[in-house]
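1. Following is a predicted model, sequence given first.
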Amino acid sequence: MPRRQQTGSGRTIGVGWSDDSSADDGPGAERSAPQAPGGAGRSGPGGPLPPPASAAGRRRRPLLLVGAVAALLALVLVLPSVLLGGVPAEEVAERYLEAVVAGDAKTVREHLAPQDDVLDIALTDAVLAATGDPIERFSIDRVSIDGDSAEIIATLARGEVALEITLHLARHREGLLRRPVWELQPVQLPVLKVEIPVGSDALRINGHLLEIPVAHRPREAFVMSEIRLHVLPGSVELQAQEIGDHVTPRTVRVEVPPVLGDWTSRSADAGFELTEQGTEELSGQLVDSLETCARSTSAHPEGCPFAAPSGVSGPGSWELTRVPDVHVAEQEHGLIHLMVFADAEFTVPPSASGTAPQTHRVVIDADAMAVLDRDGRFHTDWLLGPVYGDSTPGE
């Protein structure tokens, strides 16, 4: 029986996967390679291979590698600091001492150990910058660490003077990682004692007029009052505030050695000195006082710097026979010592019994003291002592 011949009108059924399963492949058509479900791919001995990387993916790989390296470097650099305690105790002390040398008032104040009734008004950048012969250099000599405590021995130098100081630090933990941190313990600064006139509400330090807090202003009625100041080592210049033409502020300079610790100066007298106008004013007050005494009829006027010789009594009359000569002997701690020289005569009139009048000459060699009150006014008083004179009978 003859074999049936296939015609070209038949439909070819593809075997395996193709790009388009609905397409007709004619005789001799080239078949596509088998594909994995979901897209084109290459076949390998062990099954389908992953699809080739895109161009964007190839660009991201170096960036990820660089980021990983940077993160590793940051970890290597930061982790030892976290584990070992951050800034070493020695460096913390060095930073503070550098601030002292530079006159950094903010840093100095931050680490100041406060003391009762000691003012910090002198710890300003302007005042510290104007301090003469400040600390020039320092050295760290020894570092001792005992657990969470450290002791730093350093040397401060000012001119030819170099002194040893001690700083104390404590270590504590802070932050989420509980990182150890060294902290400088409060530092005690030198203390300067200054006597200022009563009524003062400001003090000039190194040329800068600084207000004194109300609670620390002098409350006395006369003379001087003392305040205490925190200062840094160096030459500190002090002046009282001006109050008038009769006195001028005295300039006093205090040398503070290169120390940080328990040191207190002697009391510095930042008072006044008399001007020519002030001397004339005081001289006039004392002459007026002598003239008032001379109007007395008593042989021993009360509260006066002269009297008739002992044994002379009864009423009489006084006369100043020499113009008083007033000298300023000393000015210290708000007290003005004055000396007055003059001559006087006390005359006893004749008695009813016919006794001749008698004149008694008296040499006045007197001392007086003057002070200023809160309003800047002078107050004088005689320093009374023995009075010497001779007696000459009248004609």
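-> Arrived safely, thanks for sending.
2. Going by C-alpha atoms from here, please, whenever you check contacts or count neighbours.
-> OK.
3. Show the contacting residues for the spatially closest residue to P190 that is not a sequence neighbour.
-> Spatial nearest neighbour of P190, chain neighbours left out: W263 (5.0 Å); criterion: C-alpha to C-alpha, 6 or more residues apart in numbering. Counting by C-alpha atoms under 8 Å, 6 or more residues apart in numbering, W263 touches 189-191.
4. rerun at 10 Å
-> 188-192, 256-257 (C-alpha atoms under 10 Å, 6 or more residues apart in numbering).
5. so D141 makes contact with L167?
-> No - contact criterion C-alpha atoms under 10 Å: D141 and L167 do not qualify, at 11.5 Å.
6. In terms of packing, which of those two has more residues around it?
-> In terms of neighbours (other C-alpha atoms under 10 Å), L167 is the more surrounded of D141 and L167; the figures are 20 against 11.
7. Can you tell me how far D262 is from V231?
-> Noted for D262: a distance of 12 Å to V231, by C-alpha to C-alpha, to the nearest Å.
8. Next: L49.
-> As judged by C-alpha to C-alpha, L49 and V231 stand 82 Å apart.
9. same question, P258
-> Counting by C-alpha to C-alpha - P258 and V231 are separated by 11 Å.
10. Which residues are in contact with each of these two?
-> With C-alpha under 10 Å, 6+ apart as the test, P258 and V231 both reach P190.
11. what's near enough to touch P62?
-> P62 touches A68, counting by C-alpha under 10 Å, 6+ apart.
12. in what helix or strand does it lie?
-> Assigned by DSSP states H and E, P62 belongs to helix 55-84.
13. Likewise for E98?
-> Going by DSSP H and E, E98 is in helix 89-102.
14. Please name every helix or strand in contact with that helix.
-> Counting by 3 or more C-alpha pairs under 10 Å, 6 or more residues apart in numbering; DSSP states H and E, the packing neighbours recorded for helix 89-102 are helix 105-110, helix 125-129, strand 137-146, strand 149-158, strand 161-174, strand 179-184.
15. can I get those in TSV with distance to L119?
-> Below are the helices and strands packed on helix 89-102 laid out as TSV (distance: least, C-alpha to C-alpha, whole Å):
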stretch	distance to L119
helix 105-110	11
helix 125-129	14
strand 137-146	26
strand 149-158	24
strand 161-174	22
strand 179-184	22
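16. take a look at this one as well, against the first:
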Amino acid sequence: MPSSAHDPAGEPREPHGEETEGVPAAGQDGHGTTSQDAPTIQNAPTTHDGIAAQDAPTSRAGAVPAEDGAHTEHGTAAAPGAAGTTGAAGTAGAAAPNGQQPYTYAPPAALASMTPRHWWVPAVAGAAGYVGTVVGTVVAMLLTLLGALISGDSNGSLTEQLDDQIDDYTGTAPDLSGVSWFLSIPFQLAAMAALVPLRLSASFAGEGGNAGITVPQYFALVCGILAAWFVARALTKDVSVQTRAVQWVMAAVGGAVWGALALIVTAVTALRLDVPVFYSTVQLRISAVGVGLFVVLFLVGLLTVASALNVRSTQAAPGRLVIGAERSMPGVLQVLRPMVVQFCVFGAVAGLGLLIWAFVKGGAVAGFSAPFWLPIAVGWLFVLSLLSALTAGGAAATYTDLAGSSHAAYLWSEGAVPAWVVVLCILLALVSVVCAAVAWAHVRPVNQRIARNPVAWAVLPVAYFVLGLLAMWLLNVSGYASATSGSSQSAGFSLRPAGWTCLVFLLWGAVIELLARFVAPAFMGSLPAVVTRWLRGSERARGRPAVVASAAAMGGAVVAAAPAAASAAPAAASSAPSYPAAETARTEPVSAQRAYDGAAAPGEQTRVLPTYGDAQAAAEPQPREPMDPQKKKRIRLIAIIAGAVILLVVAAIIVFSVLSRTVFGPDNQAEELLQSVTDGKAKAVSEVADPNVSTGQRGLLTDEVYGAAENRVSSYEIKDTQIDGDHATVNATVTQDGVTTPVALPMVSDSRNGLFKSWRVDSTAGSELYQSFSVRIPGGVSELTVNGTKVPVDSLSDSHEEEFTVLPGDYDVSIASSGKYVTYGGDQVAQIRAGSQGSAPSMSFSASFTPVLKEDLTKQLNAKLDTCAKSTSFEPEGCPFSYSIFGDKKDYRNPSWSIERYPTYSVSSYGDHTTYSTDKSGEVRLDYQYNTEYDDDEPAKWKDKDTTSSIYGSGTVTVSGDKITVNSED
């Protein structure tokens, strides 16, 4: 930023608008006489009390102080108040023997010019920075709590919920409702803004463990930076910063106070808890104290306060270090602007999109907690959109070895990100690259000096390379846990930009450099003025870099006007050198001694280093000789072609990457599979994902059977895709019967579709969508009825078991009866759920008989009894009743059978055999005549008699369709 030594109009001004009389220079005697060889110092600045600041004289117009007010061209200290300078009482100038002045200690000029206000103002700014960080943390916590209250997810306070969790485990809950939590947690979280981990240490019965997590809190850090910057700016309105050395000393004070205050407060507010566990006590300590806490906040405070004080500096011209850096590396002072422009363009749009996405997907809690996660999420998205990756790593090893495997995730490898979002993010990244190129073309125009310096090509790419290295540190979220129970063991995780991010950023820096040189100049003049002003910054903001560039173009010579030529000094100071003068000057630099002697050597040209007040003149572009129109046309054509080729190559790479991950990616095949499952198209599912089973087991994988199934998969969602070479796993969720279940679909690529890989479901690994169930089928059955569709099965004489592979849903299975006598029971339902890991469900069918069988069997048996009753024999053949005659059969005659009561029967089935038996006996009557005459010589005397007997019967029954065959065992 420019100095305020000159107002915006370019008029020089003093810090307080006051002037003092000349101060005796080195070599004066006690009476104020001035030696002829010493220049007179004019316009010495005053302190804030109006007293002349004799310790830090300012050169008169045309005279140039050395860098930081401490060095001349030869590096000799020009500290006021050194040996030979008279004191306030005039006694210090007493001559020593041999005419030498006595030695008197003089502090460095930077410290000598500092008043108490120069010390306490940056200290207050540093303290304000820490307070702002804590306030930002408290604001983030309150917003998160507000989101929880709005969403209605908060059942009691957070401390009460934590109390309940600990009480469930230990049986005794500690008191977490005290003020210690509210006094400790904000300060510990604020310390995480310095990229230090929040650590938890526990000790129990001589054993212990440690855990920590690092989540940078950039919202709180930005709040602290703004607080420190505005406080430093407000308190230094009446403070002059005469040299850059004073500026950086004050900045160091502010940074030291900020870091030390954070370190002390964080250590004091560390949370200590004693949690009773059974018969012992667990000692917990939560703290974010670490060495990095002071180091990081010191650097942040240093840069913040230095930036705020930049406008207060009254140093007339840049120093040698700055000029040398600009001369050797043109544009190094402006290199931050294209980076800031690029990130602001990308971050503004991406941050708004992420915030909307958080409210839509995560609700009020996710949206209002954005200060905790949004800054680092935007940084991750920035890295991913520039075609780099995030590395997710884990570790489970010894305490001294946390090396573990890692997985790189690209923007398009996360299945939760739709393809159109991937395309928009990449397009936004390209727009930010173009804006950075235009900004770079504005703030570092290519003149002859830059065009001749090959290092100028590497300034921006190297800066982007460094930015990539910093991103791996600044965007790192990690955690660890270790235990020392017996043997030291630990585990950890990290999520950060991949190790090659710096190389990716290096390439983008080269692309921006090319665009800024060859493409941006062709159209940046046609941009709206407000856009141009924003991209290049105000003239005031560009003042100091322009002066430094002008000084570097002059060769870095520090030339002061001689006191004897004081009359020519105002004219020299009023006109700043232009680039043509800098480019064409060929004279050697004038020595500092000759400059102070007031005369230039013969043949030498005296040149004056431009001051910061000449920013506008120094920033004007260098007039060049008109270029040949044909050559200019060829260069423009080549630039357009080169830019178009670069853009086409980048676009082709982006399109190929996006298509490889979306249209031709594994998640596309998974979506096709899940959509077919949802639509009930089993045939299409089996074509995309072969179940790898026999033909008999595929009997239910038909559209007729699966399409009629109840409680199929109603919806699905692709979550993410993990690709490892030719193998991938698509993680998704399916909703079935109101229950959401995660499923993992293994994919393999063993062929190509043109330039792209062709993916299919890995049948050898199986799929969680396919399940199986078995059916026990009675003998003689040749088909099943499943969801109303006839499904043929093998017909065997004995019962057997069939296994089927099916998709998630409900399957209604039944066996149709082959006649009126046999039934196999009612329908049975198999409920198949996605992702179920239990044993396969099974069902069993067995034959049973209808009441008609018993009725018809009884009729058939009774008809046989009726037939037997018509017999005229005492022992009817094949009948269940008979009468045994004892004695001479000629004494019995005229048998007559009649059924008094028919028996009842029961039917039983044992396996494939069906039998019947008498359930309740019947009764039959026999009427006959008996010869009562015992003498054979006498005529027979016949007498009527009768008898009854029970009827029993049993046998087997053979059922064939609607026909039964009875085999009696009588």
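-> Nice, I can see it. Note that the structure is predicted; figures quoted are calculated from it, not measured.
17. For P349 of the first structure, which of the helices and strands packed on helix 89-102 of the first structure is the nearest?
-> Smallest distance to P349 of the first structure across those (C-alpha to C-alpha): 69.6 Å, for helix 125-129.
18. and that closest one, which stretch of the second structure?
-> Using TM-score structural alignment, helix 125-129 of the first structure lines up with residues 703-707 of the second structure.
19. circling back to that earlier point, quick one: work out the angle between the helix holding P62 of the first structure and strand 179-184.
-> 50 degrees (axes from the mean of the first three to the mean of the last three C-alpha atoms, to 10 degrees).
20. quick one: the equivalent of the residue nearest to P190 of the first structure over in the second structure and G126 of the second structure, what's the gap?
-> Under the alignment (TM-score structural alignment), W263 of the first structure pairs with A840 of the second structure. A840 of the second structure sits 69 Å away from G126 of the second structure, going by C-alpha to C-alpha.
21. Determine which of the helices and strands packed on helix 89-102 of the first structure approaches A89 of the first structure most closely.
-> So among these, strand 179-184 is nearest, using C-alpha to C-alpha, at 5.7 Å.
22. ok, residues contacting that closest one?
-> Everything outside strand 179-184 of the first structure that qualifies as a contact, by C-alpha under 10 Å, 6+ apart, is 81-93, 96, 111, 148-151, 167-175.
23. buried sites along it?
-> By neighbour count on 16 or more other C-alpha atoms under 10 Å, the buried set for strand 179-184 of the first structure is 179-184.
24. mind listing the helices for the stretch 101-250 of the second structure?
-> Per DSSP state H, counting those that start in this stretch, the stretch 101-250 of the second structure carries helices over the ranges 109-112, 116-151, 158-170, 179-191, 218-235, 244-268.
25. swap in the stretch 401-550 of the second structure?
-> Using DSSP H, counting those that start in this stretch, helices in the stretch 401-550 of the second structure cover 419-443, 448-452, 456-474, 501-514, 520-523, 529-536, 539-553.
26. Now the shortest one: buried residues?
-> Along helix 520-523 of the second structure, these residues count as buried under the neighbour rule (16+ other C-alpha under 10 Å): 520-521.
27. do the last one as well
-> For helix 539-553 of the second structure, a neighbour-count test (16+ other C-alpha under 10 Å) marks 539-540, 542-553 as buried.
28. Please identify which of these is nearest to G922 of the second structure.
-> R542 (123.7 Å).
29. corresponding residue for that closest one in the first structure?
-> In the first structure, R542 of the second structure lands on no residue (TM-score structural alignment).
30. Return the distance of R542 of the second structure relative to A552 of the second structure.
-> In terms of C-alpha to C-alpha, R542 of the second structure sits 15 Å off from A552 of the second structure.
31. Verify the contact between Y952 of the second structure and S921 for me.
-> Yes - the criterion here is C-alpha under 10 Å, and Y952 of the second structure meets it with S921 at 5.5 Å.
32. Which one's more surrounded, these two?
-> Between Y952 of the second structure and S921, counting by other C-alpha under 10 Å, Y952 is the more crowded of the two (19 against 16).
33. residues in contact with that one?
-> Contacts of Y952 of the second structure (C-alpha under 10 Å, 6+ apart): 880-881, 902-905, 917-923, 970.
34. what's the mean deviation for the match of helix 125-129 of the first structure versus the first structure?
-> Overlaying the first structure shows stretch 703-707 of the second structure at a mean distance of 2.4 Å from the equivalent residues (mean C-alpha distance after the TM-score superposition for the first structure).
35. Quick one: residues in contact with that stretch.
-> Contact with stretch 703-707 of the second structure is made by 677-685, 699-701, 709, 712, 785-791, 806-812, as judged by C-alpha under 10 Å, 6+ apart.
36. list the residues that contact both of Y952 and S921 of the second structure?
-> Residues touching both Y952 of the second structure and S921 (C-alpha under 10 Å, 6+ apart): 902-905.
37. Strands - which of those land there?
-> Among these, the residues falling in strands (DSSP state E) are 904-905.
38. now, which of the shared contacts of Y952 and S921 of the second structure sits nearest A619 of the second structure?
-> So of the shared contacts of Y952 and S921 of the second structure, ranked by how close each gets to A619 of the second structure (C-alpha to C-alpha), first place is Y905, at 119.6 Å.
39. That closest one is in contact with P851, isn't it?
-> No - if you go by C-alpha under 10 Å, Y905 of the second structure and P851 don't touch, sitting 11.7 Å apart.
40. higher neighbour count, these two?
-> Using other C-alpha under 10 Å, the more surrounded residue of Y905 of the second structure and P851 is Y905, with 20 against 13.
41. Quick check: that one vs G878 of the second structure, distance?
-> 18 Å.
42. got it, and A306 of the second structure?
-> Counting by C-alpha to C-alpha, the gap from A306 of the second structure to G878 of the second structure is 125 Å.
43. Many thanks, we can stop here.
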